[in-house]
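> fold the following, please.
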Amino acid sequence: MKLRAGSSSASLSDSTRVRLPVRVASWLLDRPLLGQTQSAKRVAGHLLKQPARQGVVLAQSRLGQLLCRDCGNSRDRRIGLDLLRQAARAGDPLAQLEFGRICVESGRGEEELARHWLEQAAAQGSSEARRLLGRLSTRS
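Got it, this is the predicted structure:
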């Protein structure tokens, strides 16, 4: 049986090429000991970069979290926040939670923005988002 260039198997390999780096990066970051090492975070960041640029929401979320938590310079942190915002808008509950948490902790009067994203995450079942919303309500 011959495969044609326009067949569905060609597009399947394209989606596999995008998913595989995201799966490997997630596996690296989710290992308890391995995921805490700088080398594993660096490799995961490189694996997530291209899929995040292509609009893969999970890659945007994971890379955004990585850049916001583990990078010391303001440029990487700003890129991480932008990636988290994109993933949060796409409906990723972990990105919504993380973006809301960063807004809460920023101390720059972003309570309404934090409340919005935490409510979105809580609506998708995040108990951590509910806890942060409660803490945010006691401040007001």
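> going forward, measure contacts and count neighbours with C-alpha atoms only.
OK.
> run the chain-centre distance for the helix or strand where residue 134 lies.
Using DSSP states H and E, residue 134 sits within helix 127-139. Mean-position distance between helix 127-139 and its chain equals 21 Å (C-alpha atoms, centre = their mean, to the nearest Å).
> which stretches of this protein form helices?
8-30, 38-53, 57-70, 74-89, 93-106, 111-123, 127-139 (DSSP state H).
> got those as a markdown table, with distance to residue 1 columns?
As requested, the helices of the chain are exported to a markdown table (distance: least, C-alpha to C-alpha, whole Å):
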| stretch | distance to residue 1 |
| --- | --- |
| helix 8-30 | 13 |
| helix 38-53 | 32 |
| helix 57-70 | 36 |
| helix 74-89 | 41 |
| helix 93-106 | 44 |
| helix 111-123 | 48 |
| helix 127-139 | 52 |
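> another for comparison:
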Amino acid sequence: MKLRGKHFASPDASPALPSPKRFSLKVALWLLDSPRLGDKPSVKHLAGRMLKQPARQGVVVAQSRLGQMLCRDCGNARDRRIGHELLRQAARAGDRRAQLEFGRLCQAQEPEQARYWLELAAGQGSQEARRLLRQWFPA
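Next up, the predicted model:
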């Protein structure tokens, strides 16, 4: 039997289906942004596992969200250090949330770095970054 079009066995036979990586990223972000689910530790753990691979591959939003989770919700220094690095990478790539969070993290030890990242986030429209700049660095 001859089928028209592409063979079903070819790797690009169904371009309309989302890739598993993109799907897991969207599900993880949905879980974290869900008002009822996003604060539960088990949901955060699952979302973190789903964000891990896209973050390793350089997906900026995955780096940003996973970095925030690791810095805020993890108790050990290794995870916080990894989260700090992920936030730095996402901030350098232009993610406003990451720039804001990275600025907060830098404030205690490196205030000039904090100012730099907060100014970048404020330049992208972050009201919270503007508020922190006025609070921490009055003119």
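> okay, the helices of the first structure in a markdown table with mean neighbour count next?
Putting those into a markdown table (neighbours: other C-alpha atoms under 10 Å) gives the following:
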| stretch | mean neighbour count |
| --- | --- |
| helix 8-30 | 15 |
| helix 38-53 | 18 |
| helix 57-70 | 24 |
| helix 74-89 | 20 |
| helix 93-106 | 23 |
| helix 111-123 | 20 |
| helix 127-139 | 15 |
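> tell me which of those sits nearest to residue 2 of the first structure.
helix 8-30 (11.4 Å; C-alpha to C-alpha).
> got the contact list for residue 93 of the second structure?
Residues counted as contacts of residue 93 of the second structure (C-alpha atoms under 8 Å, 6 or more residues apart in numbering) are residue 60.
> ok, the equivalent of it over in the first structure to residue 132 of the first structure distance?
Correspondence of residue 93 of the second structure to the first structure, assessed by TM-score structural alignment: residue 90. Separation of residue 90 of the first structure from residue 132 of the first structure (C-alpha to C-alpha, to the nearest Å): 21 Å.
> now swap in residue 72 of the first structure and tell me
Separation of residue 72 of the first structure from residue 132 of the first structure (C-alpha to C-alpha) stands at 25 Å.
> now residue 71 of the first structure
Distance from residue 71 of the first structure to residue 132 of the first structure, by C-alpha to C-alpha: 24 Å.
> check residue 114 of the first structure too.
Counting by C-alpha to C-alpha, the gap from residue 114 of the first structure to residue 132 of the first structure is 9 Å.
> what residues are shared contacts of these two?
Common neighbours of residue 114 of the first structure and residue 132, using C-alpha under 8 Å, 6+ apart, are residue 101.
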